[in-house]
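Trainee: Sharing a sequence plus its predicted fold:
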Amino acid sequence: MNTRTALPEGVISLPGHEAHARGVLDANAWAYFAGGAADEHTLNANPAAWQKLQLHPRILRPVAGGHTRVSLLGRSLAHPILLAPVAYQRMAHPDGEIGTALAASAQQAGLVLSTQASTPLEAVADAIRNDPDRGPLWFQLYLQHDRGFNLELIHRAEAAGYEALVLTVDAPCNGARDRERQAGFRLPPGISAVNLSRLVPRPDPARHPHQSALFDGLLQQAPTWDDIAWLQASTRLPLILKGVLHPDDAREAARLQVGGLIVSNHGGRTLDTLPPTAEVLPEIVEALGGSLPVLVDGGIRRGTDVLKAMALGGAAVLIGRPYIYGLANAGALGVAHVIRLLRDELEIAMALSGCPTLGDIPADLVRRARN
């Protein structure tokens, strides 16, 4: 495992971090962090969809005194960039989730910690608790088969100071990840989902030979809309649903009065051939009519992508793989560098588009490329 803490020479962009990390991570870790489901059509379509959108700027607009601030869930954020939940970060660098948290805090970025973090949720919260300028700290939740354990995990997150729960709703089972299977992926010794260590094994119901291990086994306890109401009654934290792609699901979430939505296709890691999030985002925003904040992840690699997401009605964006590549390259410093690069590029894109603030984005800033 790489233990470098100095920025690699010549890396000046998020794609540059990715290219460098390819030579740093071993084949096992690269397959896990970089791979997607099946033929990886969605994995590749996500960044391509942002690139196909064109910016249509205005000129000679006054932009002095501009800023990147946004308001989200009652908080003022210095910028609209958050770090998406990614599991097992100590597999990328010994700094792991602590390094990521320190970098996010230093760069005022929001952080969503994974249920499957390789560092206890309390330790991550403690590392940045006393920074008054940090961004929001949220906890991502995969509902487990044991409701009592779910309650314990939620209460731990509340007690540690997490400010929202992010429920992943698009992955009741893993996708068919060919790259991981070809690499024979396995967690290295000493790395595990430590926050799930007290979870009792899932009961394996007796099945007839003709029954499915998936449909008649694992999915017997998969979450449904009924669990959303139970979860809301079980926590004082706002609940954000991550993995929404269909307008009807967005409307149902609004009916249940959740705190927000994240338009996400799980970075192309679950079901392949899903639409890219850049194409889905405006459909979800239109369906909700401003009733809920809508965030988006998937393929964001440039500040222009962030600006496009905001122009399409997004409240904020999340990045996943890019900061993991930064972590692999230089630990906490690498993560901070990724966030800073993206924020700097966002400011440049705003200035060159005639938008001093994100609230000044005109409706026609983004258009589809003409074939």
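Mentor: That came through, no problem. Bear in mind that the values here come from a model prediction, so they are computed numbers and not experimental data.
Trainee: all contacts plus neighbour counts: C-alpha atoms, from now on.
Mentor: Noted.
Trainee: Which parts of the stretch 101-250 of the chain are helices?
Mentor: Remark: helices assigned in the stretch 101-250 of the chain by DSSP state H, counting those that start in this stretch are 121-128, 147-160, 178-183, 225-234, 247-255.
Trainee: Give the buried residues for the fourth one.
Mentor: The neighbour-count criterion (16 or more other Cα atoms under 10 Å) identifies 228, 231-232 as the buried residues of helix 225-234.
Trainee: rewinding a little: looking at the helices of the stretch 101-250 of the chain, spot the one closest to residue 35.
Mentor: helix 178-183 (5.9 Å; Cα to Cα).
Trainee: contact partners of that closest one?
Mentor: 27-28, 31-32, 35-39 (Cα atoms under 8 Å, 6 or more residues apart in numbering).
Trainee: swap in stretch 62-71?
Mentor: 76-80, 315, 347, 351, 354-358.
Trainee: ends of it, how far apart?
Mentor: 23 Å (Cα to Cα, to the nearest Å).
Trainee: what does stretch 341-360 give?
Mentor: 22 Å.
Trainee: another structure for you, compare them:
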Amino acid sequence: MPGQPDLQTGGYSIEAMRLLARSALPRFVFDFADGAAEDEWTLRRNEAAFDDYVFLPKPLNGAGERDLSITLFGHRLSMPLILGPTGLAGLFWPQAEQCIARAAAAAGTAFCLSHGSVCTLEDVAGIGASPRWMQVFIYKDRGFTRELASRAEAAGYDALVLTTDNQVLGKRERDLRNGFSIPPRFGPLDVAGMALKAPWLWRMREELQRINFGNYVRDGEKADIKTLAARMQSLLDQGMNWADVDALRAQWRGPLILKGVLHPDEAREALQHGIDAVIVSNHGGRQLDGAIGSLDALPGVVEAVQGRMPVLVDGGIRRGADMVKALALGATACLEGRPHLWGVAVAGEAGVAHVLETFRREIDRVMGLCGLRSIADIKPSLIRRSSFH
């Protein structure tokens, strides 16, 4: 396709892919994914926290062959990386959610569909990619929470991810500066910016007319995105509590994962309420600016659960080395969000596949250099707090 970069030379790292995405996308679209809340301190801390740790390799252990796979909820994943939920992915590439799901399945790992996907959860299930997880919230209309869970079960989703840190929308100042809103409103400057990104505009020429929140459309309804966005915001319930978690646990028979856990006490309580795993996450810094960095919170959550459930982590992962450090601190696996959005924005499914392969090669390289034959060999003794910070 004209204007599509050579991924092998231009996308040699996740940061390089980010720069390609910045070149490919109108500014307001790029900033929607790249930005975070208020001063973006938590976003920066998520990334910087990995620099606080250094490796203590043992190359003479001899790791000529390395196995990156893990088993999670009965599924063998090719590596300890899962594609996390990212709303409005269809704004970056036509049928982006399907592209992301296919790339994850081809790479042998799992993905989680956002509640705010452009397509419906049934559309993504229809391509057969798995393992597939579905994100849900606790809504004021508890019936709608139950409805989404029922639809996910009927569509064969393998796990439900209950996200708890989005009940009050964060103040994302890049979006405010750009005039970007949900639903998107395209003013004269936006249209001019889109015109300067001709390949993106050409790809999206038909998609932009039907960008929507597919999971929120009622049967037989012809609601536009403005109506659906207002419905989504009105449904968010700031008064959600553990009783709501219990109700969802009673309904959903598969793995139930709690996303947005930062406090050790909440992790302990999750165990008592029958949660199957937690995701240590601050929503990529997009909600509460000043919240603890995900990697900073990870050890406390790991200690709190004492190995009684998997602990996953997301936020700031930009290198395979970051994932190895997170695993050394006790994580079972990691999730990422922005990197695969950058990949899909650059080259669709091939871009996501390239991002996944970049991470896989980097994990493998770190393991080889550290003398690690398998993920199980990644122990706390592999890393040490850096004395340079």
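Mentor: Received the coordinates, thanks. Computed from a predicted structure; not experimentally measured.
Trainee: Mind checking the TM-score on these two?
Mentor: Remark: TM-score between the superposed chains equals 0.90 [TM-score structural alignment, normalised by the length of structure 1]; 353 aligned residues with a Cα RMSD of 2.2 Å.
Trainee: picking up where we left off before, can you flag which of the contacts of stretch 62-71 of structure 1 belong to strands?
Mentor: 76-77 (DSSP state E).
Trainee: Generate a ChimeraX selection restricted to the buried subset of the contacts of stretch 62-71 of structure 1.
Mentor: Filtering these down to the buried ones (16+ other Cα under 10 Å) takes a single ChimeraX command:
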select :77,78,79,80,315,347,351,354,355,356,357,358
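Trainee: Can you add distance to residue 184 of structure 1 and give the contacts of stretch 62-71 of structure 1 back as CSV?
Mentor: Compiled in CSV, the contacts of stretch 62-71 of structure 1 are given as follows (distance: Cα to Cα, whole Å):
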residue, distance to residue 184 of structure 1
76, 44
77, 41
78, 42
79, 39
80, 37
315, 39
347, 42
351, 47
354, 50
355, 48
356, 49
357, 47
358, 45
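Trainee: what lines up against residue 269 of structure 2 once you look at structure 1?
Mentor: When structure 1 is aligned by TM-score structural alignment, residue 269 of structure 2 is paired with residue 252.
Trainee: now the residue nearest the centre of structure 1: how far from residue 61 of structure 1?
Mentor: Note on structure 1: the residue nearest the mean C-alpha position is residue 84, at 2.4 Å, using Cα atoms, centre = their mean. As judged by Cα to Cα, residue 84 of structure 1 and residue 61 of structure 1 stand 34 Å apart.
Trainee: in what helix or strand does whatever residue of structure 2 lines up with residue 278 of structure 1 lie?
Mentor: The pairwise alignment with structure 2 assigns residue 278 of structure 1 to residue 295, based on TM-score structural alignment. Here residue 295 of structure 2, judged by DSSP states H and E, is contained in helix 294-305.
Trainee: quick one: buried residues of the next helix or strand after that helix?
Mentor: Sequence order places strand 311-314 as the next helix or strand after helix 294-305 of structure 2, per DSSP H and E. Residues of strand 311-314 of structure 2 classed as buried: 311-314 (neighbour count, 16+ other Cα under 10 Å).
Trainee: And stretch 64-77 of structure 2, by the same measure?
Mentor: 66, 68-70, 77.
Trainee: Pull the distance from that stretch to the chain's centre.
Mentor: On the basis of Cα atoms, centre = their mean, to the nearest Å, stretch 64-77 of structure 2 sits 20 Å off its chain's mean C-alpha point.
Trainee: Structure 1: matching residues for that one?
Mentor: Under TM-score structural alignment, the match for stretch 64-77 of structure 2 is residues 64-77.
Trainee: first to last residue in that stretch, what's the distance?
Mentor: End-to-end distance of stretch 64-77 of structure 1: 20 Å, with Cα to Cα as the criterion.
Trainee: quick revisit: among the buried residues of stretch 64-77 of structure 2, which are located in helices?
Mentor: Cross-referencing the buried residues of stretch 64-77 of structure 2 against helices under DSSP state H gives no overlap.
Trainee: Kindly indicate which of those residues lies nearest residue 118 of structure 2.
Mentor: When the buried residues of stretch 64-77 of structure 2 are ranked by distance to residue 118 of structure 2 (Cα to Cα), residue 77 comes first, at 26.4 Å.
Trainee: what's near enough to touch the closest one?
Mentor: Counted by Cα under 8 Å, 6+ apart, residue 77 of structure 2 has contacts 69-71, 108-110.
Trainee: switch the cut-off to 7 Å
Mentor: 69-71, 108-109 (Cα atoms under 7 Å, 6 or more residues apart in numbering).
Trainee: quick one: which helix or strand includes the counterpart of residue 326 of structure 1 in structure 2?
Mentor: Using TM-score structural alignment, the equivalent of residue 326 of structure 1 in structure 2 is residue 343. Using DSSP H and E, the element containing residue 343 of structure 2 is helix 338-370.
Trainee: now whichever helix or strand comes after that helix, how far from the centre of its chain.
Mentor: Going down the chain from helix 338-370 of structure 2, the next helix or strand is strand 383-385, by DSSP H and E. Here the centre of strand 383-385 of structure 2 is set off from its chain's centre by 26 Å, with Cα atoms, centre = their mean.
Trainee: in strand 383-385 of structure 2, what counts as buried?
Mentor: Per 16+ other Cα under 10 Å, strand 383-385 of structure 2 contains these buried residues: residue 383.
Trainee: And for stretch 210-219 of structure 2?
Mentor: Those would be 211-217, for stretch 210-219 of structure 2 by 16+ other Cα under 10 Å.
Trainee: Closest to residue 349 of structure 2 out of those?
Mentor: residue 211 (18.9 Å).
Trainee: Find the nearest non-adjacent residue to that closest one, please.
Mentor: In space, and not counting its chain neighbours, residue 211 of structure 2 is closest to residue 118: 6.1 Å by Cα to Cα, 6 or more residues apart in numbering.
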